[in-house]
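Visitor: how would this look folded up:
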Amino acid sequence: MAVTPESRFDHHYSQLIQLFRECFEKQYQTCLVRGGAEPVYLPQSEGRLFSEIHFAHGFFSSALHECAHWMLAGEQRRRLEDFGYWYQPDGRNAEQQRLFEAVEVKPQAIEWMLSVAAGYRFRVSIDNLQGEATDPARFKQAVYQQVRHYLVQGLPGRAEQFRQALCEYYGTPRKLSLTQFDVETI
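Guide: Presented below is the predicted three-dimensional model:
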């Protein structure tokens, strides 16, 4: 039987919560939280000791994805609920989908790189099952090109810190190469 990323490890969201805590809780007063149907970022407030990154349904991939959004957000954005971003839920028309994809390229590229570090299969998400049909090939290529950019320029600091923690925990290679990323598989 072939060993696939999914079969090599028992991927559970609790592992990500713990690793995130070790990497960021003290310095950034931020924690990763299993959420419900919709992910949300809630900044620290008078009634909330820590900023909270809520990911959907306990899904491992959702946790990685929401972490990627946080890792991209600057200090000002981390003070705003959902980083102050517009979000149109599933059911978007073609123009709304193009706008959605434009802001999703970088987080999905980081999610893909974190997935590789965790030995977990990445699948690009167009997150629009009820909306107007669009061809995902352009978006997949944009995510792939962003990964190529990060391979040359490096990941943002918090993303690289978490990637290294994932590599250590899951025993995956720390060195990245383009051969680990195939646009045809996402």
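
Visitor: From here on, just use CA atoms for contacts and neighbour counts.
Guide: Will do.

Visitor: So which bits of whichever strand or helix holds L16 are buried?
Guide: Assigned by DSSP states H and E, L16 belongs to helix 13-20. For helix 13-20, burial by neighbour count (16 or more other C-alpha atoms under 10 Å) applies to 13, 16-17, 19-20.

Visitor: do the same with stretch 61-77
Guide: 61-73.

Visitor: can you map out the helices along the protein?
Guide: 5-8, 13-20, 26-28, 60-72, 94-118, 137-153, 157-170 (DSSP state H).

Visitor: orientation of the second one relative to helix 94-118 in degrees?
Guide: Right, the one you point to is helix 13-20. Interaxial angle, helix 13-20 versus helix 94-118 (axes from the mean of the first three to the mean of the last three C-alpha atoms, to 10 degrees): 80 degrees.

Visitor: what's helix 13-20 packed up against?
Guide: strand 30-34, helix 60-72, helix 157-170 (3 or more C-alpha pairs under 8 Å, 6 or more residues apart in numbering; DSSP states H and E).

Visitor: what angle separates the first one from helix 60-72?
Guide: It stands for strand 30-34. Interaxial angle of strand 30-34 relative to helix 60-72 (the same axes, to 10 degrees): 160 degrees.

Visitor: Please apply the same query to the last one.
Guide: Interaxial angle, helix 157-170 versus helix 60-72 (the same axes, to 10 degrees): 150 degrees.

Visitor: In helix 157-170, which residues are buried?
Guide: Quick answer for helix 157-170 (16+ other C-alpha under 10 Å): 158-160, 162-167, 170.

Visitor: And this one, please, so the two structures can be compared:
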Amino acid sequence: TPIVKATKGTQVTSFFTLPEYEQWLRQSDRRTWKIKYYKGLGTSTSKEAQEYFSKLETHRISFIWTDESVDAIELAFSKKRADDRKKWLSELDPDTHVSHASSSLSYSDFVNKELILFSNYDNIRSIPSAIDGFKPGQRKIIFACFKRKLKQEIKVAQLAGYVAEHSAYHHGEQSLASTIVGLAQNFVGSNNINLLLPIGQFGTRNMGGKDVA
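Guide: Down below sits the predicted model:
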């Protein structure tokens, strides 16, 4: 299934990798297109799901075992090769991606052209920036608070919805709500300087914050 769809009138362009979409963005006028991000089949309409499954052969890619497959899989998953993985990720070409026009793919190409993108985005989402100490999700929440000129009390769900609408947040709102809660926790042991005020029950030291209301 596509990650992004761009629509203009009856013209629809599907992108199966973010590098493909970013390349297209650099060459197109973004303002004239309607962009929709997809996160699994749950984001697709019934009509779109029927389209995918009616053209199953087009969307199916066969994996091929080659001489490099064992090394590629070990590089991606072996605990003993953590240092190799760091080097592997540091050498990532941002424009690398798998061609979804092909009907077959080697395990080596999958690891080096597809899985590496997931690993890189996972690091970006999980490791705080050296500049401001924020992860992207936290930064978007603070941006939305400033944009809304937030001074009054607001429900977590309301703020999560506002952030998702105004900050190009493309992941689940449940994850966003957890990040908002984390920015407000200030109990001993939370290892956190709270940037949001915890007006309500935002968890306690006893449960490590998991008893949030």
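
Visitor: So after superposing, what's the score?
Guide: Once superposed, the chains reach a TM-score of 0.30 (TM-score structural alignment, normalised by the length of the first structure), with 88 aligned residues with a C-alpha RMSD of 4.9 Å.

Visitor: okay, now A94 of the first structure: neighbour count?
Guide: 13 (other C-alpha atoms under 10 Å).

Visitor: Tell me which other helices or strands the one helix or strand A76 of the second structure maps to touches.
Guide: Assigned by DSSP H and E, A76 of the second structure belongs to helix 69-77. For helix 69-77 of the second structure, the packing partners by 3+ C-alpha pairs under 8 Å, 6+ apart come out as helix 82-90, helix 107-110.

Visitor: what's the neighbour count on Q158 of the second structure?
Guide: Residues lying near Q158 of the second structure (other C-alpha under 10 Å) number 10.

Visitor: so how many other residues sit close to A164 of the second structure?
Guide: Neighbours around A164 of the second structure, by other C-alpha under 10 Å: 19.

Visitor: unless I'm mixing things up, it is touching E173, no?
Guide: Yes - with contact defined as C-alpha atoms under 8 Å, A164 of the second structure reaches E173; the gap is 7.2 Å.

Visitor: Can you give me the distance of R34 of the first structure to L151 of the first structure?
Guide: To L151 of the first structure, R34 of the first structure is 30 Å away according to C-alpha to C-alpha, to the nearest Å.

Visitor: The two - which one has more neighbours?
Guide: Counted by other C-alpha under 10 Å, R34 of the first structure and L151 do not tie: R34 has more neighbours, with 19 against 15.

Visitor: ok, so what distance separates that one from F139 of the first structure?
Guide: 28 Å.

Visitor: cool, Y13 of the first structure as well?
Guide: Counting by C-alpha to C-alpha - Y13 of the first structure and F139 of the first structure are separated by 27 Å.

Visitor: Next, I116 of the second structure: secondary structure please.
Guide: With DSSP: H, G, I helix; E, B strand; the rest coil as the basis, I116 of the second structure sits in helix.

Visitor: burial count for it?
Guide: Residues near I116 of the second structure, counting by other C-alpha under 10 Å: 21.

Visitor: Correct me if wrong: it contacts S90.
Guide: No - applying C-alpha under 8 Å as the test, I116 of the second structure and S90 come out as separate, 10.3 Å apart.

Visitor: any shared contact partners between the two?
Guide: Common contact partners of I116 of the second structure and S90 (C-alpha atoms under 8 Å, 6 or more residues apart in numbering): none.

Visitor: thinking again about what came up before, quick one: the helices and strands packed on helix 13-20 of the first structure as a markdown table, columns for distance to A109 of the first structure too.
Guide: Formatted as a markdown table, these follow (distance: least, C-alpha to C-alpha, whole Å):
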| stretch | distance to A109 of the first structure |
| --- | --- |
| strand 30-34 | 20 |
| helix 60-72 | 9 |
| helix 157-170 | 11 |
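
Visitor: of all these, which lies closest to E52 of the first structure?
Guide: strand 30-34 (5.1 Å; C-alpha to C-alpha).

Visitor: name the helices or strands packed onto the closest one?
Guide: Under the contact rule (3+ C-alpha pairs under 8 Å, 6+ apart), strand 30-34 of the first structure is packed against helix 13-20, strand 51-55, helix 60-72.

Visitor: could you dump these to CSV with distance to Q97 of the first structure?
Guide: Below are those laid out as CSV (distance: least, C-alpha to C-alpha, whole Å):
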stretch, distance to Q97 of the first structure
helix 13-20, 28
strand 51-55, 21
helix 60-72, 18
